[in-house]
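> Predicted structure and sequence below. I'll ask about it afterward.
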Amino acid sequence: MPSKEQQNGVDITNPYEIAKRLIERATESLHLPKGVYEILKKPTRVMKVSIPIRKDNGEYVSYTGIRSQHIDILGPTKGGVRFHQNVNEDEVIALSMWMSLKSALIGLPFGGGKGGIIVDPHELSNRELEELSRGYIRELEPIIGPAKDVPAPDVNTNQQIMGWMLDEFDRLSGRSVPGFITGKPIVIGGSAGRIEATGRGVVISIIEAAKRLNLKLDNLTAVIQGFGNVGSITAKLLHQHGVKVIAITDAKGGAYSPNGLDVMNLIDYVNENGTVKGFKDSINITNKELFSLDCDILVPAALENQITSKTAPTIKAKIVAEAANGPTTPEGNHVMEEKGIFVIPDILCNAGGVTVSYFEWVQNSMNYFWKEDEINEKLQEKLVHAFESVYMMKEEKRVSMRESAYLVGVGRLAEAMKARGWIKKWKMPIDC
């Protein structure tokens, strides 16, 4: 997707351009050497592969796979694999850059990686999907592994797909390598708490934001865009904390009830019907209408570029928790800042997934597994500490939460560059 210049109110919607711009601003604010931005503005490696598969009708079709490895200065690159018809190189690069910042921000020994295949997985049979998943790993095998690059689930991928990918990598390696991939089924080395990790992290961040704003959870209402793994778990956990979830949308429609949706029954309904649309005692609602609802918390949990110069002015929420990656354009962010909305940026808000993936990777390396309560406790500790670091930077530098998160993440990457001798004669002006 080509980028658009941000002038006369036009949004930049290319995620790679957005990521570079935010990183450049952070390096300037921290008075870093120009070389830091030069290193961070491009991925170390991008690999594009062709994956031919035999369809059920006997014909062969070739799909394009992409993997971006941004920087491995803190450790092996780490990031999900998405199957979507709109996957493109700039998107994958941007997502790998955000993963680098996310890992640095949380304090994980990972760099940023991301991958994808240009495909609508809903058009494939189960056998075709398995063949595609295995083919992706075969083509990328030279550059991936537990000490190189560790994949994980993302949009339209799940535990089963991770299991196929692990099995293929084990076959290629001639041995069991459970730490090669995370988000896999527990029976083959997955971690307790991984499925709920991203949504749980979103809710932890919302709770911390509510504390700073002196808001009581049981008095709040929430709306959620997207009802996949992250959106549904976020809804369930918010409901358990007393928040009234009044509206949810997905790719096929939406459901709204001013008195609150019965989240647990809604999850069952979606499992049976494939959409929230038509849920009992609810009103059909569009994404556009969802953004403009009177509520306290808005959770974009779908794809990129949802909060724009057109949708941001309609938002009435006090807190926007970015469960998706890159859901906000620069112009949309500017509008929310002017309105005084407390934004929990994506690289902080949705970091629960990579955090528990890290726990899974550690457990695989020592062949000892923690209980789910221990996982959730460790996750809470990591994310609360990260939130506090970002909030303190925000107060110290008098900037937005988004800019503060980039300052902390970029600052820690720069410290690693200094420690390795990549940059010299520079001192961090503020504790990151």
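It's in. Residues are numbered from 1 along each chain as shown.

> For the rest of this, base every contact and every neighbour count on C-alpha atoms.
Will do.

> residue boundaries of the helices in this structure?
In the chain, the helices defined using DSSP state H lie at 15-29, 34-40, 89-106, 126-140, 159-173, 194-212, 229-240, 263-273, 287-291, 330-339, 346-349, 352-366, 372-397, 401-419.

> if I look at the nearest residue to Asp250 once chain neighbours are set aside, how far off is Lys280?
In space, and not counting its chain neighbours, Asp250 is closest to Gly226: 4.7 Å by CA to CA, 6 or more residues apart in numbering. Distance of Gly226 to Lys280, given as CA to CA, to the nearest Å: 19 Å.

> ok, structure two:
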Amino acid sequence: MPTTLATKEDLNFNRIVSKQFDRAAQYLKIHSSLLNQIKACNNVYYFQFPVRFGGDKYELFEGWRAEHSQHKKPVKGGIRFSELVNQDEIMALAALMTYKCAIVDVPFGGSKGGVRFNPKKYSDEQIEKITRRFTAELIRKEYLGPGENVPGPDVGTGEREMAWMADTYDAFNPGGIDNLACVTGKPVAQGGIHGRREATGRGVQFGIREAFQHSEDLKKLGLTPGLEGKTVVFQGFGNVGYYAAKFLSEEDGCKVVGIAEWDAAVYNPQGLTIEELNEFRKETGSIKNFPGAETLPSPDSIWDVPCDILIPAALENQVTLENCDRINCKVLAEAANGPTTPGAEERLHNRGVFIIPDIFLNAGGVTVSYFEWGKNLSHMRFGRLQKHLEEIKNQKLVSTIEKMIGKPVPEEDKKYLVRGPEELDLVNSGLEETMVTAYRSIREVHRTRVPKESMRTAAFIIAIKKVALTYEQLGIFP
């Protein structure tokens, strides 16, 4: 059944993604049959499974794993634990993963999975049992494996759950040399990679930073290049929202003036101190009544806060026809998956709001997951072979410079110049290169082919073309 508001807006996420696909497909000369193949979700595994919580207490859970496209293998996508999980949502998110991976040139097809329950209502021991049983069900049907289907964290899951999934897979496949590559987003000590935890937020930072380098685009918005002093509002302060807010404020000089969570919203026109807010939340369980800001009347009040950049970083369908006219921003940067409905997007676009689309902006997570997957298959930490060699070369270069100028290089500068790259340096460098290259490609298509459309349509055009090319080159078997 379609979900509707008083405005009769269809909020079925799967149909929304299909509409976005169709809007871009009309600009491409690709056979309709191939377009239908690209758009369709190839298969969905729905199942119910019981979990025993001690004695004779049993509970039945519903789980899903969708594989949208196998044009590239393995397929890739997160595992979501939420009471809101349903099949249409999982299929839509799997489709977005296909297009997202294509845009940033990550060689995966799209997938997504989830279990319908609220982890806040269960103990850690119970969540572990649910996770391991869910994993066992995926293994039974070959929906999990380094070369087949590689999950990662999503809403309601994190490093802990990924470690449990990897351990369960290893128990079912003893001696498998590449077993750690069956999931990404693991703790570093369990085969994870430095930088994965904050990767989506870091990618949001890099994507917005690149968008603010193009003075021609910014002039139309009444903005100047660079992020220094730009005001930002976040709707959502989970993993993605926290890290994006932290990096944009501490490293780029943005002023984060408002943040909303599910239970409260806070506002400070002078700028919020992100670490202090995060520590307050850890201590109290909420951002409500944070002493460094005004607590707004309701979480919904965040839409009324004026800013240069509004960043939805929570769930889908948050910016709708019901609230979009209240929004007062110049750039809407989608850190969440599908936060803006088509109707709201059209209104905002017609008002001149510049939208940086989700299928590009939140691709940092899957990009660094790709690095982690490659690390697991190579069984080698990034930087281990070259770090010391780079430092030797750099030391010789600095010594040569000192001889030429006749005085020593300042010690702090010398340490910076000599230091070889750690794994985190390489991960962040690769992520920034990926986000910058992808943004410039989208901008070029938008500027030259669909200047009257939104950036989302340009991003979909790129994704569809890349997936279509792969299908054409693969041919059809038999």
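Sure thing, it's come through. Since this is a predicted model, take the numbers as computed values, not measurements.

> Quick check: TM-score for this pair?
Scored against TM-score structural alignment, normalised by the length of the first structure, the superposed chains reach a TM-score of 0.95; 421 aligned residues with a CA RMSD of 1.6 Å.

> hang on, the residue nearest to Asp250 of the first structure packs against Leu298?
No. Counting by CA atoms under 8 Å, Gly226 of the first structure does not reach Leu298; the two are 11.2 Å apart.

> More neighbours: which of the two?
Taking neighbours as other CA atoms under 10 Å, Gly226 of the first structure and Leu298 compare with Leu298 leading, 28 against 24.

> give me every residue that touches the aligned partner of Ala344 of the second structure in the first structure.
Structural alignment (TM-score structural alignment) places Ala344 of the second structure against Gly332 in the first structure. Contacts for Gly332 of the first structure (CA atoms under 8 Å, 6 or more residues apart in numbering) come out as 11, 307-312.

> Now render these as a markdown table, adding neighbour count.
Shown next, in a markdown table, are those (neighbours: other CA atoms under 10 Å):
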| residue | neighbour count |
| --- | --- |
| Asp11 | 21 |
| Ile307 | 23 |
| Thr308 | 22 |
| Ser309 | 20 |
| Lys310 | 15 |
| Thr311 | 18 |
| Ala312 | 22 |
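
> Nearest to Ser125 of the first structure among the residues you listed?
Nearest to Ser125 of the first structure among those: Ile307, at 33.9 Å, using CA to CA.

> which residues does that closest one contact?
327-329, 332-333.

> In CSV, list the contacts of Gly332 of the first structure along with distance to Leu293 of the first structure.
As requested, these are exported to CSV (distance: CA to CA, whole Å):
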residue, distance to Leu293 of the first structure
Asp11, 23
Ile307, 14
Thr308, 16
Ser309, 17
Lys310, 15
Thr311, 11
Ala312, 12
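
> Okay, and which of those residues map to strands?
Secondary structure from DSSP state E places none of the contacts of Gly332 of the first structure in strands.

> Per the alignment, name the residue of the first structure opposite Glu433 of the second structure.
By TM-score structural alignment, Glu433 of the second structure lines up with Glu381.

> Can you tell me how far the residue nearest the centre of the first structure is from Tyr358 of the first structure?
Closest to where the C-alpha atoms of the first structure average out (CA atoms, centre = their mean) is Asn325, at 4.5 Å. Asn325 of the first structure sits 19 Å away from Tyr358 of the first structure, going by CA to CA.
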